[in-house]
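Undergrad: give me the fold of what follows.
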Amino acid sequence: MFQGTGSDVGKTVLVAGFCRLASRKGIKVMPFKPQNMSNNAAVADDGGEIGRGQWLQAFAANEKPSVHMNPVLLKPQSSTGSQIIVQGKLSGFKKGADYQKMKGELLDRVMESFARLKEKADLVLVEGAGSSAEINLRACDIANMGFARSADVPVILIGDIDRGGVIASLVGTATILDRADRAMVCGYLINKFRGDLSLFDDGIKAIRNFTGWPCLGVIPWLEGASLLPPEDSMALEHRSPKKHGKVKIAVPVLPHIANFDDLDPLIHESDVEIVFVRKGECFPANSDVIILPGSKSTIADMIALRERKWDGEIIKHAKKGGMVIGICGGFQILGRKIFDPDSLEGNISETDALGLLDMVTEIGERKLTRNSNAIHLLSGLPLTGYEIHMGKSFGPDCRYAPLKINNVEDGAASPDGKIWGTYLHGLFSADAFRHYFIGSFGAKPDKSGHFEKLDNALDKIADELEKAVDVNALFRLAR
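TA: Here you go, the predicted structure:
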């Protein structure tokens, strides 16, 4: 089990890299994360939701993603509460304190899923969540040491040297863990190292003196990690425009943004510039397209969009003839109104939306979660993706549906086709459609496909890990 001294130390990427490495060695390996908190979800092959990180790790392991790879998924819906997904299915909504009380009940489901993977795999690589040193949450923990102890899984700690204070974070973790938890740790990894490795020799000695733990490797900054889909919105803080492209796409970063990895295939196109617009910023005046990504709380995000004065900017862009695209929650925001009569997403039952499409959305209890095949009707090009949503949209502009999903028309568009939206996530992963889309703005598509880039990135990460870590010794620790 790989646990971190804090959040965002690189656990997801390292587990994916080790999954790829093990798979290349002929080991049947599967990833597992007992509890995840993320609004970047994927649909597993057995039909339910899992964190995007576990989908990536399954891809790296050359295994089909399963709901049992991430049996508990928390999807934050407000500042105090989350949707609870258990073994892929919606279980309800809980505030933080209430969820802490139910975690003991969920451990049985977690252990059941872990047992299923163990039956099928030679090796299971487990990812912890947040920090293993959150002793205030230890009593009912199922994400870190609580799981490790219940499953009797040896633990590797990961420290992030790039953020500074890595020695203190490792020594501090050892200091505050109780004796039984500390005994589960059999070594540590230093991640995101840059520069002369010999300069950290004394650091390794100091950590050994304080903790008794061996260093199992010092891992360099992994350039391929930037090509992997991020697990949560923390990654957006590090994303900024790094190039100029033939087509410029602006994306508002709203409080409940979800499944924004829909944009990754576009981000990684050389001739495309993506600008993430954050609070206090304005949309670039020369944007060709504005894309509204998914949202975990559509009404709350529409209100935030209005408070930030972005509604006027988006409408102005549309009036000038610019294209606006909405995906899932972003599609709902394009309509005239959003209704939530049962207060499923919050305590506001309705709001005016942007009014760029003549349609309304009603949030309902039934949640649609499935992988889907589709056709882009204007070009006739095939698409593959997935749907995760709780609303239905209807109105005159649905007559101009841009897609057919599983042979049923989906989405809506303005009569001139400049404003359109769909419930299909992942549509830009289809290489032919993405090339058609950016080519319509004069951009030149890259030769390599999206999943080919992802594969190559994982192979490069695995190569780096094999150089930096005694992988055979690491895997032997798994007994």
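Undergrad: drop to CA atoms for contacts and neighbour counts, all remaining ones
TA: Noted.
Undergrad: helices of this protein, start to end?
TA: Along the chain, counting by DSSP state H, helices occupy 11-24, 52-61, 96-120, 145-151, 166-176, 179-182, 201-211, 264-267, 298-307, 310-319, 329-333, 431-439, 450-468, 471-476.
Undergrad: tell me what angle the fifth one forms with helix 201-211.
TA: The one in question is helix 166-176. Angle of helix 166-176 versus helix 201-211, following axes from the mean of the first three to the mean of the last three C-alpha atoms, to 10 degrees, is 10 degrees.
Undergrad: let's see this one next to it:
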Amino acid sequence: MSTRALMIMGTGSDVGKSMVVAGLCRAFANRGIKVAPFKPQNMSNNAAVTADGGEIGRAQALQARAAGRAPVTAMNPVLLKPEQETGAQVIVRGQRVASMSARDYFATRARFMPDVLAAFNELADTADLIIVEGAGSASEVNLRHNDLANFGFARAANVPVVLCGDIQRGGVIAAIIGTLAVIDPDDADLVVASLINKFQGDPALFETGRQFIAEKTGRVCLGPLPFFADAAKLPAEDVLALDDNLRSGEGDFLIAVPRLARIANFDDLDPLRAEPGVRVELIQPGNPLPRNANLIILPGSKSTRADMEQVRHEGWDIDILAHVRAGGAVLGICGGYQMLGRTIADPDGVEGAPGITAGLGLLDIATILAPQKQLRIEHATETRSGAALSGYHMHMGVSTGADALRPFSHVGGKPEGALSENGHIMGTYLHGLFAADGFRKTFLERLGARADADLNYESSIDAVLDALAAHIETHLDLDQVLALAGPVGGLSA
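TA: Below you'll find the model as predicted:
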């Protein structure tokens, strides 16, 4: 078959676009179709390192996995990683090109459209079907000028659109019909169908609503697609999903994680949250770190110095030091590792104004931030146990010092991370390390936790993706969905 494409846009944020795309990718892949995910522009601090040495949004990496292919930068050519309240790091084809204010980015983003279209073309050369995900709401007419994420791309690439609405929010009929009413008529012409997502209850009760939408819009209304509860077991892209689930598990072993303002790559916690003997609690600002925590994890951060200042502002530094004095363990991952050291220096102003911020002083290391981001998929061995683990580096600093001579792990025979003399304070740049079942079990049991010997984390993710595909296959006519896709061609900037 010639390459075809279909775009899933939303009436708002968090209507389930990412999960619908992942489910469609796995369902079509199961039919033997070469499918690829694509998101022109994403905004997320939860990213993944790709096979071609860049970074993309975590959701696109998951969608690539659903499609049965390695993630590549072409799947998410523009990634925005918020650094401040009004600015973000701009990643193009997997590499950082600038840090820009929101105003400057919106004024100049049209220059990235050629990159977006070139990436889309690259994927088209390797796929029979591309499932495209929009961003946020399709009806944000105030952001339509020079748009890359929604109709700006769809118009440039001439991709048909399915408009997805979340019935749990209420007002889904008005959301779909209203979106078509307020957008540009030429944009509306690209919409070929609507989709009702997250339905709960008897679908027959919505039949008149579905017919009303179809009559009023003149387009087929797909679904309703019932709520898929196991989606919560998949890696989340948006930190809001993490905030909606502040506590996971009922185990006796408590892991406390301070909710940093610029928390990044928080899916590092997912394998721990899947352990039945473990309880992971995300501690919100304004709350102390619990005294009965067995382990404190300082997670990744998009802006380490600013989040270090937040740790002090919240008094979490005092809680962490008290925890250590009582013999508790602390693990810092990436930015959290940098916070455990003596100082974090930013001579080039990578994260903001140049300067030096004092760390917690729990590891004898010092960090110097640098403009060049390190992006690598790694295979490592934990120093203490010899357990194999894999992960990825995604950071912009180098940490050196006496405790780095006691490395957390070895990567290609070279030391990585650091340990305190008594081994209670641990730091590593490796994201994704807990997905390795053997290492996770060894790590937890060494700290006194019960680990599930039967938990295969990676297999569990694929099982959920298979269940999601079956769910979509049951409730949507995939032949009808495939027929809605349009041929790839006629791209223009």
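Undergrad: most packed of the helices of the first structure?
TA: Highest mean neighbour count of those: helix 329-333, a mean of 30 (counted as mean count of other C-alpha atoms under 10 Å).
Undergrad: tell me which other helices or strands that one touches.
TA: strand 289-292, strand 294-295, helix 298-307, strand 323-327, strand 419-422 (3 or more C-alpha pairs under 8 Å, 6 or more residues apart in numbering; DSSP states H and E).
Undergrad: next one: whatever residue of the first structure lines up with Thr217 of the second structure from Tyr188 of the first structure, what distance?
TA: In the first structure, the residue paired with Thr217 of the second structure is Thr211, using TM-score structural alignment. Taking C-alpha to C-alpha, to the nearest Å as the measure, Thr211 of the first structure falls 10 Å from Tyr188 of the first structure.
Undergrad: about what we covered before: my read is that the match of Thr217 of the second structure contacts Ala174, right?
TA: Yes: between Thr211 of the first structure and Ala174 there is a contact at 6.2 Å, judged by C-alpha atoms under 8 Å.
Undergrad: ok, so what distance separates Pro220 of the first structure from Gly10 of the first structure?
TA: For Pro220 of the first structure, the distance to Gly10 of the first structure - C-alpha to C-alpha - is 12 Å.
Undergrad: between those two, what contacts are shared?
TA: Asn191 (C-alpha atoms under 8 Å, 6 or more residues apart in numbering).
Undergrad: how about the helices of the first structure, which one is nearest Ser379 of the first structure?
TA: Smallest distance to Ser379 of the first structure across the helices of the first structure (C-alpha to C-alpha): 8.1 Å, for helix 431-439.
Undergrad: the closest one vs the second structure, mean deviation?
TA: On superposition with the second structure, the mean distance recorded for helix 431-439 of the first structure (mean C-alpha distance after the TM-score superposition for the first structure) is 1.0 Å.
Undergrad: where does that helix end up in the second structure?
TA: Using TM-score structural alignment, helix 431-439 of the first structure pairs with 437-445 in the second structure.
Undergrad: distance to Asn456 of the first structure added to the helices and strands packed on helix 329-333 of the first structure, as TSV?
TA: Formatted as TSV, those follow (distance: least, C-alpha to C-alpha, whole Å):
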stretch	distance to Asn456 of the first structure
strand 289-292	27
strand 294-295	27
helix 298-307	35
strand 323-327	28
strand 419-422	30
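Undergrad: of these, which is nearest Gly203 of the first structure?
TA: strand 294-295 (43.1 Å).
Undergrad: so that closest one matches what in the second structure?
TA: Counting by TM-score structural alignment, strand 294-295 of the first structure pairs with residues 300-301 of the second structure.
Undergrad: after superposition, how close is that stretch to the first structure?
TA: Stretch 300-301 of the second structure sits 0.4 Å off on average (mean C-alpha distance after the TM-score superposition for the first structure).
Undergrad: not counting residues beside it along the chain, what's closest to the counterpart of Gly391 of the second structure in the first structure?
TA: For Gly391 of the second structure, the aligned position in the first structure is occupied by Gly385, per TM-score structural alignment. Spatially, and ignoring its direct neighbours in sequence, Gly385 of the first structure is nearest to Gly426 (4.6 Å; C-alpha to C-alpha, 6 or more residues apart in numbering).
Undergrad: from Ile388 of the first structure, how far out is the one you found?
TA: For Gly426 of the first structure, the distance to Ile388 of the first structure - C-alpha to C-alpha - is 11 Å.
Undergrad: go on, Ser372 of the first structure?
TA: With C-alpha to C-alpha as the criterion, Ser372 of the first structure and Ile388 of the first structure are 11 Å apart.
Undergrad: between these two, who's got more neighbours?
TA: Ile388 (22 against 16; other C-alpha atoms under 10 Å).
Undergrad: hmm, back to that, distance from the chain centre to the match of helix 431-439 of the first structure, please.
TA: 24 Å (C-alpha atoms, centre = their mean, to the nearest Å).
Undergrad: wait, doesn't Val43 of the first structure sit right on Glu49?
TA: Yes: with contact defined as C-alpha under 8 Å, Val43 of the first structure counts as touching Glu49 (4.7 Å).
Undergrad: out of the two, which sits in the busier spot?
TA: Ranked by neighbour count (other C-alpha under 10 Å), Val43 of the first structure and Glu49 place Glu49 first, with 30 against 24.
Undergrad: which residue in the second structure aligns with the more buried one?
TA: Using TM-score structural alignment as the criterion, Glu49 of the first structure maps onto Glu55 of the second structure.
Undergrad: need the contact list for its match.
TA: Counted by C-alpha under 8 Å, 6+ apart, Glu55 of the second structure has contacts Ala47, Ala48, Val49, Thr73, Ile91, Arg93, Gly94, Gln95, Leu375.
Undergrad: what residue in the second structure is paired with Leu117 of the first structure?
TA: Using TM-score structural alignment, Leu117 of the first structure pairs with Leu123 in the second structure.
Undergrad: separation between its match and Ala22 of the second structure?
TA: For Leu123 of the second structure, the distance to Ala22 of the second structure - C-alpha to C-alpha - is 16 Å.
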